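Student: Sequence and predicted model, in that order:
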Amino acid sequence: GGHRPLGGTPAAPDAPVLPGVKTIIAVASGKGGVGKSTTAVNLAVGLGMEGLKTGLLDADIHGPSLHRMLGTTGKPEVVEGRLQPVQAWGIRAVSLGMLVDEKAAMIWRGPMVMGAINQLLTDVDWGDLDVMVVDLPPGTGDAHLSLTQKVPLSGAVIVSTPQDIALIDARRGVTMFEKVKVPVLGLVENMSYFCCPNCGHNTELFGHGGARREAEAMGVPFLGEVPLLADIRSSADSGVPLVIGAPQSEGGKAWRAIAHTVATAIQTMQA
């Protein structure tokens, strides 16, 4: 059964992986701190608002945070030895953060990380889904390779901030998915500009437009830009995704537009 850090009985070797999931989309970034997980949460909930049956898998094993961003508490129910996804904001979700103490340090080497991802794919009753969004850890390491080897990814969304130092790593992410034959659905420019809540003036703290230019240079779609807002930080901490809590805010409208674009791409794939 290989490494099984979460315990339990392994599935049969020939058991299908995610048999009821039509499309699997990865959300990735070349580096940490660019808002990848916040994007994954709002994208997944936004896809649900577009009418798609959506699941959200937190594959960031060393830094699971989606349980907090979704406002879930307690551990997932286990039925006949299989985990049941938690229902939150119209989607189904599972995160390692739902299974371990928040203070626990996940000091796991590559085989343990890959084993945990495998269990979250095979030991969970995901059911029938139009799309699963997978929040990958930063970089281009074991988790990414494990996922691409285990399931057929339909596409990837790359998140970056506008400055050159972040775009260098975003470029690596695009290249990695191209090498493993996974289509890049597009780049998202997060923290694109800061909206002053007092005067409404926009300040380009990290520059502006870098991800759009990089997308054009690499020949991949540009999905949109999301501003840097205090509401985005507070929504993540409160467990209410911005597309639900403040849908008419600049950030809420930006993520809804990105979700609509991705939903259109998914429906084209499934046609």
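Tutor: Noted; the coordinates are in hand. Numbering: from 1, shown residues only.
Student: alpha carbons only for contacts and neighbour counts from here, please
Tutor: Noted.
Student: neighbours of Asp101, just the number please.
Tutor: Around Asp101 there are 9 other residues, counting by other CA atoms under 10 Å.
Student: So Glu250 sits against Ala230, correct?
Tutor: No - using CA atoms under 8 Å, Glu250 makes no contact with Ala230, being 11.3 Å away.
Student: And these two? Which one has more around it.
Tutor: Glu250 (18 against 12).
Student: Next one: the more buried one from Ala257, what distance?
Tutor: As judged by CA to CA, to the nearest Å, Glu250 and Ala257 stand 11 Å apart.
Student: Second structure follows, compare the two:
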Amino acid sequence: GLLTAGNDAMVWRGPMASQAITQMLTQTRWGTAEKPLDVLVVDLPPGTGDVQLTLIQKTPLDGAVIVSTPQEVALADARRAHTLFEKVGVLTLGLIENMSGEIFGKGGAEAEAARLGVPYLGDLPLSASVREGGDAGVPVTVAVPFGEAAERFDAVALAMIEALSL
């Protein structure tokens, strides 16, 4: 969203996207001597393609967190991602269930985490406040810091930090 204007499309093949990831990782100051970077989270779309492989090959990773909605079709992608990370020696820190609740279901990622033998890091609800905050550019943890959705995000963040420290 910050690289293009308005409705312009990013028309990039795998090598171009991989080069952009490499450039971002290697040519950005992610911390300073006075204030070193604690954690860098890179949010990727589902899949096991060029961008994921480039990130794995070019970056020392402490682990991967897999985010999935509760339905089986999404969990199939989560299984593939876990298999990819296993094959390349990247620890799966755990699974998070996104959009959990009445519409998409609940518990699919938790059950999948148990099947894969990885930690379940929590669930994030499908919530109007999360969508509204995203549309407005104000995270729900800022807009409604003591609401249920914000508390769930905080719990998942703490679980991720705990998983990193193990």
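Tutor: Happy to help now that I have it. A quick note: this is a predicted structure, and the numbers were derived from the prediction, not measured.
Student: Superposing both, give me the TM-score.
Tutor: The TM-score (TM-score structural alignment, normalised by the length of structure 2) is 0.92; 162 aligned residues with a CA RMSD of 1.3 Å.
Student: Strands of structure 2, start to end?
Tutor: With DSSP state E applied, structure 2 shows strands at 64-68, 92-100, 120-125, listed in chain order.
Student: Those into JSON lines, with extra columns for mean neighbour count and distance to Pro45 of structure 2?
Tutor: Putting these into JSON lines (neighbours: other CA atoms under 10 Å; distance: least, CA to CA, whole Å) gives the following:
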{"stretch": "strand 64-68", "mean neighbour count": "23", "distance to Pro45 of structure 2": "10"}
{"stretch": "strand 92-100", "mean neighbour count": "24", "distance to Pro45 of structure 2": "13"}
{"stretch": "strand 120-125", "mean neighbour count": "24", "distance to Pro45 of structure 2": "17"}
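Student: Just send those back as CSV, with distance to Thr141 of structure 2 too.
Tutor: Below are the strands of structure 2 laid out as CSV (distance: least, CA to CA, whole Å):
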stretch, distance to Thr141 of structure 2
strand 64-68, 19
strand 92-100, 16
strand 120-125, 12
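Student: ranges for the helices of structure 1?
Tutor: Using DSSP state H, the helices found in structure 1 span residues 36-49, 66-69, 110-122, 142-150, 164-179, 210-218, 230-238, 242-245, 250-270.
Student: Tell me the residues of structure 2 aligned with the second one.
Tutor: In this case it means helix 66-69 of structure 1. Using TM-score structural alignment, helix 66-69 of structure 1 corresponds to no residues of structure 2.
Student: Then the fifth one?
Tutor: Using TM-score structural alignment, helix 164-179 of structure 1 corresponds to residues 72-87 of structure 2.
Student: That stretch vs structure 1, average offset?
Tutor: With mean CA distance after the TM-score superposition for structure 1, stretch 72-87 of structure 2 departs from structure 1 by a mean of 1.1 Å once superposed.
Student: What residues sit buried inside that stretch?
Tutor: Leu75, Asp77, Ala78, Arg79, Ala81, His82, Thr83, Leu84, Phe85 (16 or more other CA atoms under 10 Å).
Student: Distance check, the fifth one against Trp30 of structure 2.
Tutor: What that stands for is Ala81 of structure 2. For Ala81 of structure 2, the distance to Trp30 of structure 2 equals 26 Å [CA to CA].
Student: any idea what Ala104 of structure 1 aligns with in structure 2?
Tutor: Aligned partner of Ala104 of structure 1 by TM-score structural alignment: Asp8.
Student: wait, Trp126 of structure 1
Tutor: Per TM-score structural alignment, Trp126 of structure 1 is aligned with Trp30.
Student: just Ser192 of structure 1 next, same as before
Tutor: Aligned against structure 2 by TM-score structural alignment, Ser192 of structure 1 finds its counterpart in Ser100.
Student: Verify the contact between its match and Gln71 for me.
Tutor: No - here Ser100 of structure 2 lies out of contact with Gln71, judged by CA under 8 Å, at a distance of 9.6 Å.
Student: As JSON lines, the buried residues of stretch 72-87 of structure 2 with distance to Ala109 of structure 2 would be great.
Tutor: Putting the buried residues of stretch 72-87 of structure 2 into JSON lines (distance: CA to CA, whole Å) gives the following:
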{"residue": "Leu75", "distance to Ala109 of structure 2": "7"}
{"residue": "Asp77", "distance to Ala109 of structure 2": "11"}
{"residue": "Ala78", "distance to Ala109 of structure 2": "9"}
{"residue": "Arg79", "distance to Ala109 of structure 2": "10"}
{"residue": "Ala81", "distance to Ala109 of structure 2": "13"}
{"residue": "His82", "distance to Ala109 of structure 2": "12"}
{"residue": "Thr83", "distance to Ala109 of structure 2": "15"}
{"residue": "Leu84", "distance to Ala109 of structure 2": "18"}
{"residue": "Phe85", "distance to Ala109 of structure 2": "17"}
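Student: Much appreciated, bye for now.
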